[in-house]
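Asker: My questions concern the predicted model and sequence given below.
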Amino acid sequence: MKTNHSTPLTAAAHMRKGGVLISLVAVTLVIGVLGVSVIAFTRSSEHSHLSANAGSRAYYLADSGLRYAQHIHCRDNDWLHGRQRTLTLQGGEQVDIIRLGDTFWATATVDVGTAKEARARVPMPLSLCGEDPDNDPIDEFAVFGDVAISLGNNTVIEGDVAITGDNVALKGIVDGNIYAADVTTTSSSATVTGSIFSSGFVDIRTGDVTGDIHSADGILLRSAQSTVFGGWLFSHGSIEVGGGSEVRGHIHSCAGDVFLSGSAIIGTPAEPVEVRAHGDVTLSGSATVYGNVYAGGIITVGGSIVGNAFAGGVILNPGAVTGSAIELSPTYVKQPICPDLDDLDLISLPDATEFTAGGDDIDVPEIDEDSPGPFIVAPGSYGAVSSSNNSSNTALLLSAGAADHANYYFNTISLGNDLTLYLDLSGSYDIRVFVVGDIAIGKDLNVLVSTDGTNYVSMDDDSVDPEIAARVYWESQSDFVLGATSNWLGSVYTPDGNLSVGNGSYLIGSYYSGGGHDITASAVVHVPPNYFAEE
């Protein structure tokens, strides 16, 4: 009988067999780790995708809420400053909308209480209502025209300024909003306490803007001194902030780049902001952003970003970003928000009134012992109104109607210095003056007002309600010229001529011109006219 004996394994064979086993274990571990990583990455990607979708939903819900707010505002005209409303949609989502000044803010939150919860807060300036230019709120402006205007030093406009299709050069103060093509400031005293809405370019060389700046073509803030801009910057073009400018609001460039230079400061540590650009964002000098920066293109950090930076392109000098610096990742880039400025094209001057005049000329006598009181003119149609040899120290009285508007028609009005204009507003209706030619009045005009037909008080007296200026309307088919250091009560419209006011004057009403304005170192207090409101 034979017995089979197996050949014993050598030491080398044992080592080879053990090595194969170790390799199998190692491969198994690697595959396991890769599997876990893929699962985690997939879940992370899914979570990021869902979060992005939730953010987009929140933004579009807020945007829809803003359009609703504009519709309700134009329909009812009762959405006042500070008023908030909440919209609840069929899916349970809520949109909170509040009006703050001339801006609607909508806040939408989706997927509340879940890991996908997202919120968006979106602004939109109040639109001018109506598609027909004739129905636009033309009585909402203190100064209104379609020819470029220069508002010089010491000029104060208490109300909105609208120059349709042309430019505003500002050295004085606009205590309200500006609506124009290009807007330029060239003086440190230039101030806009409201917002700027420009269908062209905004160039703030020096001066202050408290509200938002909206521009179709671009924004340039380049103050050499420390100037604080309190609102947001929106532009369909590029935005450049330089010098010592400080911007407290967010910056959105929808179709251009953002350049921050010099010692510009955007946001504050306590109130960080966002800078969003469709193109590139460039910081140079010591420019600093407190908040996050989003660019569709390249982010160049020559200054510093105290926050995060997200770029669709690369980030140059990412070490100057205190937070995350994520490049080549358009998924993380927030798109800029830019309001629609198309409604600016709808603003237009009202139609001129068709009228004629003719009749006896009026010679207003100089005040003396023979004629101590004002020269009284009844409503009607006349020729020229003038004072003898353009004499000074004359007085003229016009009266409101008791049963209807008191309409006056003149060929021309030409009166000298030191005129006293008496306005009897004891009637129930208005005084309306229509002049075929010029209205020319010398310096030192004083306006005295009476609401009882007996007692007359200077219009700049604290006892006189400025709102009565709505009851006095002047329209000239040619020019309106008022001399220096004068008072004027009532709205003036020169559809085909110029409107000029001398230094140191005080005006209450609204001032419209188709030929241009020249308001020098004077104050204008806006009161809407009844006349346009009726049409």
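Answerer: Received, thanks.

Asker: Please make it C-alpha for all contacts and neighbour counts, starting now.
Answerer: OK.

Asker: Okay, helices next: where are they in this protein?
Answerer: Counting by DSSP state H, the chain has helices at residues 11-76, 530-534.

Asker: and of the ones you listed, who's closest to Ser476?
Answerer: Closest approach to Ser476 among the helices of the chain is made by helix 530-534 (14.3 Å; C-alpha to C-alpha).

Asker: Please state the offset of the closest one from the chain centre?
Answerer: When distances are taken as C-alpha atoms, centre = their mean, to the nearest Å, helix 530-534 is centred 25 Å away from the chain's centroid.

Asker: Check which residues of it are buried.
Answerer: Asn530, Tyr531 (16 or more other C-alpha atoms under 10 Å).

Asker: Kindly report the same for stretch 149-163.
Answerer: 149-163.

Asker: which of the residues you listed lies closest to Ala287?
Answerer: Relative to Ala287, and with distances defined as C-alpha to C-alpha, the nearest of those is Asn153, at 31.0 Å.

Asker: tally of neighbours for the closest residue to that closest one other than its chain neighbours?
Answerer: Nearest residue to Asn153, sequence neighbours excluded (C-alpha to C-alpha, 6 or more residues apart in numbering): Gly172, at 4.6 Å. The burial count assigned to Gly172 is 27, neighbours taken as other C-alpha atoms under 10 Å.

Asker: Repeat that for Pro330.
Answerer: Based on other C-alpha under 10 Å, the number of other residues close to Pro330 is 17.

Asker: can you check Tyr60 too?
Answerer: By other C-alpha under 10 Å, 15 other residues sit near Tyr60.

Asker: this is the comparison structure:
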Amino acid sequence: MPRRNALAPHVTTQPSPGRAVPAAQRGGALLYVIASIALLGAVGGGVAYFSSSSSTSQLANTRAEQAYYAALAGQEYVEQQHRYHEGNPDNLDSASAFAKLLNALQENGGERSLDSSRRFTVTLTDISSSSPYLYTASILGSYVDAQGNITESYRIAQTRAGSADDPFTPADPDSGDPSGTIAPDEIGRMTPTVVNKAKLDTGVYGENVTLGNEASVKGDIISLSWVMIGNKAAVGGDVCAGGDVTLENESTVGGDINTPGNITIGSNNAIVKGSVYAGGKVTLNSSAQVLGDIHAGGNVDLNWSSTVGGGVITYGNVTVANAAKVQGNVDAGGKITVNWGGTIVGDAIAGGKAEINSGGSARSASSNVSAPPRLTPTAPTACAEVEKPPLQTFSAGTTPVSAQYGKYTLSPGMSLSPGTYGILDIAGKNILTLHGGTYTFTSMSVAWLHTLQLDLSGSDITIFVVGDVSYGGDVTINVSSDGVNYDTMWNVDPALAAKVYLETHGNFTSGEQGKWFGTILAKNNIAFTGGKDPYGRVKVIGSLATVDGKITLSDEFSNIYVKSNFARANW
């Protein structure tokens, strides 16, 4: 997710610098952001535009501003396609990667619709045949009336992307994973709910995401719809959502928030340490803080004692309540109201009326200002794409592996060699030792009070399971780096977890006090049940990811993230 400067890009008929897209954004859902930045309700004065109508009404001005914003969307689209294909995710040679970029930009004649009334068209010219690869991309943003006629247009003569200042320079083939997509194990694909007081060493991705009270996530949150961040919860990175984002009291986001929906920041010093970019409205409740800027398509309400460390830029109205403060300028397409005790340290620049009431203050107040020079908001940026991990192809054997209750109680217990088996069914109070190599099972069932010993003195341990994996409660996992001496998973080097990979094409379920050492990939669901570890120890050293299912975490779940060698090589 982005961390950006306060100024929105100023689009003219000259090459525009655009916004650099961080690696995490490359390969994002590009058309998603295009839809998200087609903001409605633009008000205020007109902009430089080409018009098929001589009308100078407020409606024409509004339509012109929407055409202007459609052009911005086109520029953003070209910039992101440029960055994505520079990442060379398909490991192509430079010429082929360049050709793929041009084809992508010219698809459907270069025309992209934001909705029924707004669209942009990219006109492309290839001006080089060898490295450095140069091209010109001009953008025509248009407003289309109900009869399908273009009534307002705004043209960007050339984007910075493709020019001599920013030529197309694709990454070398096989230079790693430069595409900017996020690996599924790095962000908990898919974890819709992070339980109260859980502590995750990764980010979180889901169709929707709830971060429970006093829970923490070290990385980013990415949601296809809404995000709810509970009381005293903390996100170390950014939040990107397809719907509304809500922060409860005393919660924290360490980076930016991007959404085409609304953003509500809770009371009692709830804080966003970066900037917020909303397609809808933004509300700061009492004593809430945004340390960066606010960009919004709708209204911005700053309630009692809330603060903004940067500026506010919106197409809607802005209200600054008693004891609320904006350190920078406020640029609003609608009305700006500063109530008694409210402060704008910078200038109040309104497309409508700038009203500074008695007891309120602003450095200056200007009404009926068109855009430009009034700034317009920077659109929300696309969320980074979270890869769908590939499932391996394998088949199990027919030879079952089983042990009655308490049959193997002395180490190494049942020492099983790598191979292809049928059902694995181990009753409680047994010891099972696995060694370096590949195991394939029809299903796995391990009962309560079982001990799993992982011999990592040699090669990695890879476990493939056709069906479900069921681990009973209070399973003990011991690890050896020399094949002789075993210690609990909490007392060995966590980096050893990179040598263990389990993939099930069914579900993985772990009972009370369940735990795992290594990576788990499930086609369906992963579930850790029960309460917190009585000694406060982590439940997983490794990583978790699903393809079609979801991840359910036990109470006060915590983990240490270690990327699997197998996942690194095959995902």
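Answerer: Everything's here; your move. The model shown is predicted, which means the values in this text are computed figures rather than measured ones.

Asker: Next, the TM-score between them, please.
Answerer: Put the two chains on top of each other and the TM-score (TM-score structural alignment, normalised by the length of structure 1) is 0.69; 407 aligned residues with a C-alpha RMSD of 3.2 Å.

Asker: circling back to that earlier point, sitting in strands, which of the buried residues of stretch 149-163 of structure 1 do you find?
Answerer: Those of those mapping onto strands are Ile149, Ser150, Leu151, Val156, Ile157, Glu158, Asp160, Val161, Ala162, Ile163, per DSSP state E.

Asker: Nearest spatial neighbour of the corresponding residue of structure 2 for Asn487 of structure 1, chain-adjacent residues omitted?
Answerer: In structure 2, the residue equivalent to Asn487 of structure 1 is Lys515, according to TM-score structural alignment. Spatial nearest neighbour of Lys515 of structure 2, chain neighbours left out: Lys539 (4.6 Å); criterion: C-alpha to C-alpha, 6+ apart.

Asker: Leu553 is in contact with the one you found, correct?
Answerer: No - assessed by C-alpha atoms under 8 Å, Lys539 of structure 2 is found out of contact with Leu553, at 9.5 Å.

Asker: Excluding chain neighbours, give the residue nearest to Ala73 of structure 2 in space.
Answerer: That would be Ile34: by C-alpha to C-alpha, 6+ apart, it lies 5.8 Å from Ala73 of structure 2.

Asker: The one you found: which element?
Answerer: Assigned by DSSP states H and E, Ile34 of structure 2 belongs to helix 30-36.

Asker: just checking, what residue in structure 2 corresponds to Asp203 of structure 1?
Answerer: Match for Asp203 of structure 1 (TM-score structural alignment): Thr246.

Asker: again with Ser189 of structure 1
Answerer: By TM-score structural alignment, Ser189 of structure 1 lines up with Lys232 in structure 2.

Asker: Name all residues that make contact with the residue mapped onto Ile431 of structure 2 from structure 1.
Answerer: When structure 1 is aligned by TM-score structural alignment, Ile431 of structure 2 is paired with Ala395. By C-alpha atoms under 8 Å, 6 or more residues apart in numbering, the contact list for Ala395 of structure 1 reads Val364, Pro365, Glu366, Ile367, Gly373, Pro374, Phe375, Leu419, Thr420, Leu421, Tyr422.

Asker: can you rerun that using 10 Å?
Answerer: 364-367, 371-376, 387, 415, 418-422, 445-447 (C-alpha atoms under 10 Å, 6 or more residues apart in numbering).

Asker: ok, Leu349 of structure 1 - how many residues close by?
Answerer: Leu349 of structure 1 has 20 nearby residues by other C-alpha under 10 Å.

Asker: follow-up on the earlier one: show me what contacts the match of Asn487 of structure 1?
Answerer: Taking C-alpha under 10 Å, 6+ apart as the test, what Lys515 of structure 2 contacts is 471-477, 489, 528-529, 533, 537-541, 557, 559.

Asker: got it, and Val282 of structure 2?
Answerer: 244-245, 261-265, 276, 294-302, 314, 318.
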